[in-house]
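Student: can you look at this prediction? I've put the sequence above it.
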Amino acid sequence: MSSSDAPLPAEPIAFDIDLTGHEMTRRAHVMAALGDDWDPVAALRGEEEAYDLLYSGLDAEQQRLYDALVAAGVLPRR
């Protein structure tokens, strides 16, 4: 009887991997890369300012398309 003819196990084999330690290490590396002077509130404020600038000054067709994307839930309502 070859290995390809061997019967399959009747019960599934439990296969668990705990990635908790790896995730904590990954998060520590991310925080170290951001540095001590990283300000999440300022970063979010900067993103909001960038979006405001991005969607300002739209012509009529661009505004229509933007409104359609907002109505469809593709872009958040601002």
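Tutor: On my side now, so go ahead.
Student: please count neighbours and contacts with C-alpha atoms only from this point.
Tutor: Will do.
Student: list the buried ones in the one helix or strand residue 24 maps to?
Tutor: Assigned by DSSP states H and E, residue 24 falls within helix 20-34. Buried residues in helix 20-34, counting neighbours by 16 or more other C-alpha atoms under 10 Å, are absent.
Student: in addition, the following structure is provided for comparison:
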Amino acid sequence: MAPSDPAPTFDFAVDLSGHEMLRRTHVMAAIEPGWDPVAAMRREEEARALLYSGLDEEQQRIYDELVAAGVLPPGPGDAAA
């Protein structure tokens, strides 16, 4: 091959479906028997509301800008204040 010739190309594919099934198996094995996904999501929402509560004026302005830009999802910023 001459130095000016482009490098040869080839198709490259990796099948990760076996790895994904193994990952899901490990996740399901790690979940406790009494795990309640609805309660877990509720606690996540409560924690998020608490995290963004009690912001001062400048922090609230920045929070609102981040929400408007799509960096943060919309939600209550003062739920626990």
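Tutor: Nice, I can see it. Source: prediction; values computed, not measured.
Student: quick one on the thing from earlier: state the span of the second structure onto which the helix holding residue 24 of the first structure is aligned.
Tutor: Aligned by TM-score structural alignment, helix 20-34 of the first structure corresponds to residues 17-31 of the second structure.
Student: distance from the helix holding residue 24 of the first structure to the second structure after superposition?
Tutor: In the superposition against the second structure, helix 20-34 of the first structure averages 1.4 Å from its aligned positions (mean C-alpha distance after the TM-score superposition for the first structure).
Student: how far off centre is that helix?
Tutor: Relative to its chain's centre, helix 20-34 of the first structure lies at 16 Å (C-alpha atoms, centre = their mean, to the nearest Å).
Student: ok, then the element right after that helix?
Tutor: Using DSSP H and E, the helix or strand that follows helix 20-34 of the first structure in sequence is helix 40-54.
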